[in-house]
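In: Mind looking at a prediction? Sequence and model below.
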Amino acid sequence: MSPRAPDADVPPGLLLVDKAGGMTSHDVVARARRVLSVRKVGHAGTLDPMATGLLVLGVGAATRLLGYVGGHDKTYEATIRLGQTTVTDDREGEVLATTSAAHLDDVAIRAALAAQTGPLQQVPSSVSAVKVEGRRSYDRVRAGEAVELAPRSVTVHRLDVYRVERPTPELVDVTVTVSCTAGTYIRAIARDAGAALGVGGHLTVLRRTASGPFSVERAAPVEEAGAALAAGGGEGFLPLTQAATTVFPTRTVTAEESRALGYGQRVPATGAAGLHAAVDPEGRLVALLEDAGTTARVAVGFPPA
């Protein structure tokens, strides 16, 4: 067995993981820690255990990017089953009711799903990771408490229906692609569309294909992504500077400005709104900068390793 490497020996960066079904996001983080023998690993937004697809992890100093990466829009591929409701609004929960969807035609189904686009006030599933007075909603439900969550403002930019199938005479499966803001529950779309149609609905398949500028096409299983990081390059790994400049506009700074930023000092303004990735002449990420009047201040610093 190879000796454990200290965190400092592992290059910081983002892992683009193609999560397998049946794993929690915490499971993926724990596995990355074991693969890399590091402690400082985090994720940019959870995926349900049932779900597969893109999960963005940060390693080392790259964990400082995660708060900014997680807020981007997401894209999902999903299958909605009409005719059944479940306690979790997905296939992993106990079936609460079955109502025949045999009478529904494609026009009605598409109309109900079209109504789930645009700005929405969406109530998350009670079996979700939303915190209620400091405890996860799903923990309260499992403890036997009745939980009613407040609606949240989300936006579904696009919901495309690709296929409508009838696995049994009583059920309808609808395959969709959803583009939405962070915090949108695809399970809730299935539940609410089913409720509007009077037959109930839940999610049977969910796969995240994109998060902001990152795509599952560049992702890899967590072990392979971790091996790519350890090797300094490969599928599923983005070094720190590349990760930051993928998310933010780049501002090249001089060596003198780099030193000033390292001391928390300000430099001339970028002249554009929003965060910028400050990169020194050697290609090292120095900081995320944000204009404050005529100067730019350090929002997040990245000291030399």
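Out: Perfect, thanks for sending it.
In: only C-alpha atoms for contact and neighbour calcs from this point on.
Out: Noted.
In: Mind checking which residue lies nearest the centre of this structure?
Out: Relative to the mean C-alpha position of the chain, the nearest C-alpha, by CA atoms, centre = their mean, is the one of residue 45, at 4.2 Å.
In: and that one, that's in a strand?
Out: No - secondary structure of residue 45 (DSSP: H, G, I helix; E, B strand; the rest coil): coil, not part of a strand.
In: ok, now which ones touch it?
Out: Residues near residue 45 by CA atoms under 8 Å, 6 or more residues apart in numbering: 55-56, 70.
In: give me that answer again for 7 Å
Out: residue 70 (CA atoms under 7 Å, 6 or more residues apart in numbering).
In: swap in residue 134?
Out: With CA under 7 Å, 6+ apart, residue 134 has no contacts at all.
In: In three-state terms, label the residue sitting furthest away from the middle of the chain for me.
Out: Computed with CA atoms, centre = their mean, the residue of the chain farthest from its C-alpha average is residue 256, at 36.9 Å. Assigned by three-state DSSP, the conformation of residue 256 is helix.
In: separation between it and residue 280?
Out: Residue 256 sits 9 Å away from residue 280, going by CA to CA, to the nearest Å.
In: So what's the gap between the strand ranked longest in the chain and the chain middle?
Out: For the chain, the longest strand by residue count, based on DSSP state E, is strand 152-168. Computed by CA atoms, centre = their mean, to the nearest Å, the separation of strand 152-168 from the middle of its chain amounts to 18 Å.
In: Tell me which helix or strand residue 251 sits in.
Out: Using DSSP states H and E, residue 251 sits in strand 250-252.
In: Residue 24 reaches residue 48, doesn't it?
Out: Yes - between residue 24 and residue 48 there is a contact under CA atoms under 7 Å: 6.3 Å.
In: for comparison:
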Amino acid sequence: MAAPGILLVDKPGGITSHDVVARARRALGTRKIGHAGTLDPMATGLLVLGVEGATRLLTFVVGLDKTYEATIRLGVSTDTDDADGEVIAATDASPLASEAISEAIAALTGRISQVPSTYSAIKVDGRRAYDLARAGQDVQLKAREVTVSRFDIVAERRASAGSAARGLAARGEGSAAGGQGSGAGPVASADSGVVDLDVVVDCSSGTYIRSLARDLGAALGVGGHLTALRRTRIGPFDVADAAAIDALADARSVEPAEAAAAVLGRLDVTAEEARDLRHGKRLVGAAERLAADPTAAIDPDGRLVGIVGRRGADVKSTMNMPEEAPR
């Protein structure tokens, strides 16, 4: 049986997150693998997987802040808000001043209201929004409050739409043709200008980078969409520590105690306290020892006892973990 732990994977482009989970299951010889949030097929970067008993920890990972590196194209809109969709509008973006772009980005930073992309995985009456959109149904998603704590421009490039399209084709990236969208629209002429922005975004869980690209383009009056997306961080987990898709069998997972402590902080308990927690007993008067609530209780052997929280002045387990063999 595979050892329980948190497995960090660097997802390549062109496959789904569920494909990654399937490959991990085959590589590790277990069906008990879950994920803490997916990436679109065109996106690359960090996926956090839970293996065996550590799948229970994923509930604490899903809501963590994230970091993305992305490229936004101003001057072209698509129906999916990314490069996998059909072009629906094109406007010459060459007159845009860099100062105007920075001002529009500033307005999309902080606590903002955002409407998710129509082609998102959000469920509407039990069905995914992208399934409804592809079936030609009118999908109206509600705005949600998200936090964008950083939205920085790393590089700005200007080109004609024709040369930009040729550059995409040479790199094998998505384009209007053959995408997931619902219908073709106007295509920018070869002499129309586009502006490509390489950006870094720190944001709360639930933020759609595609929607940021769309809303930035709309605010500037030229339209916009996402041409590249890479997730580099989820909470304390970094893509630099992630395994490649073809190296999952030999990848080192983060042990449950290490992962839980990184996400929640830790409470070191004695062997007797660990036994009491596993038996459902409270640690009387121990609440003052908690730096956070909830937090991870770690026994003297470095094993994760469970997730604990305050009960008045006491501490009680809210999630017991399967007892690991001594190391």
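Out: Yep, that arrived. Note that the structure is predicted; figures quoted are calculated from it, not measured.
In: Please pull up the equivalent of the residue farthest from the centre of the first structure in the second structure.
Out: Under the alignment (TM-score structural alignment), residue 256 of the first structure pairs with residue 272 in the second structure.
In: so how far is residue 258 of the second structure from its match?
Out: 21 Å.
In: Show me where the first structure has its helices.
Out: 25-36, 66-69, 106-114, 137-142, 186-197, 222-231, 240-247, 255-262 (DSSP state H).
In: Average offset of the second one relative to the second structure?
Out: Between helix 66-69 of the first structure and the aligned residues of the second structure, the post-superposition mean distance stands at 0.6 Å (mean CA distance after the TM-score superposition for the first structure).
In: One more: the first one?
Out: Comparison of helix 25-36 of the first structure with the second structure after fitting gives an average deviation of 0.7 Å (mean CA distance after the TM-score superposition for the first structure).
In: One more: the fifth one?
Out: Superposing on the second structure places helix 186-197 of the first structure at an average distance of 0.5 Å from its equivalents, by mean CA distance after the TM-score superposition for the first structure.
In: cool, and the third one?
Out: Taken over the aligned residues, the distance from helix 106-114 of the first structure to the second structure averages 1.2 Å (mean CA distance after the TM-score superposition for the first structure).
In: okay, that helix sits on what stretch of the second structure?
Out: With TM-score structural alignment as the criterion, helix 106-114 of the first structure aligns to 98-106.
In: So which residues make contact with the matching stretch?
Out: Residues contacting stretch 98-106 of the second structure (CA under 7 Å, 6+ apart): 151, 216, 219.
In: now it: how far from the chain's centre is it?
Out: With CA atoms, centre = their mean, you get 25 Å for stretch 98-106 of the second structure.
In: Next: stretch 122-138 of the second structure.
Out: 21 Å.
In: ok, and for that stretch, which residues are buried?
Out: For stretch 122-138 of the second structure, the neighbour count (16 or more other CA atoms under 10 Å) marks 129-133 as buried.
In: Now do the end-to-end distance for it.
Out: 14 Å.
In: what range in the second structure does stretch 186-196 of the first structure sit on?
Out: With TM-score structural alignment as the criterion, stretch 186-196 of the first structure aligns to 209-219.
In: My error: substitute stretch 44-64 of the first structure in the last question.
Out: Stretch 44-64 of the first structure maps onto residues 36-56 of the second structure, going by TM-score structural alignment.
In: Contacts only, for the residue mapped onto residue 291 of the first structure from the second structure.
Out: When the second structure is aligned by TM-score structural alignment, residue 291 of the first structure is paired with residue 310. Residues in contact with residue 310 of the second structure (CA under 7 Å, 6+ apart) are 287, 293, 316.
In: ok, now with 6 Å
Out: residue 287 (CA atoms under 6 Å, 6 or more residues apart in numbering).
In: how much space between it and residue 287 of the second structure?
Out: Residue 310 of the second structure is 6 Å from residue 287 of the second structure, by CA to CA.
In: what do you get for residue 163 of the second structure?
Out: 63 Å.
In: Neighbour count for the two, which is higher?
Out: When residue 163 of the second structure and residue 287 are compared for neighbours, residue 287 comes out ahead with 19 against 15, by other CA atoms under 10 Å.
In: Counterpart of the more buried one over in the first structure?
Out: Using TM-score structural alignment, residue 287 of the second structure sits opposite residue 270 in the first structure.
In: which residues sit in contact with that match?
Out: Residue 270 of the first structure neighbours (CA under 6 Å, 6+ apart): none.
In: Also residue 197 of the second structure?
Out: Neighbours of residue 197 of the second structure in contact, by CA under 6 Å, 6+ apart: 71-72, 155-156.
In: counterpart of it in the first structure?
Out: Checking TM-score structural alignment: residue 197 of the second structure goes with residue 174.
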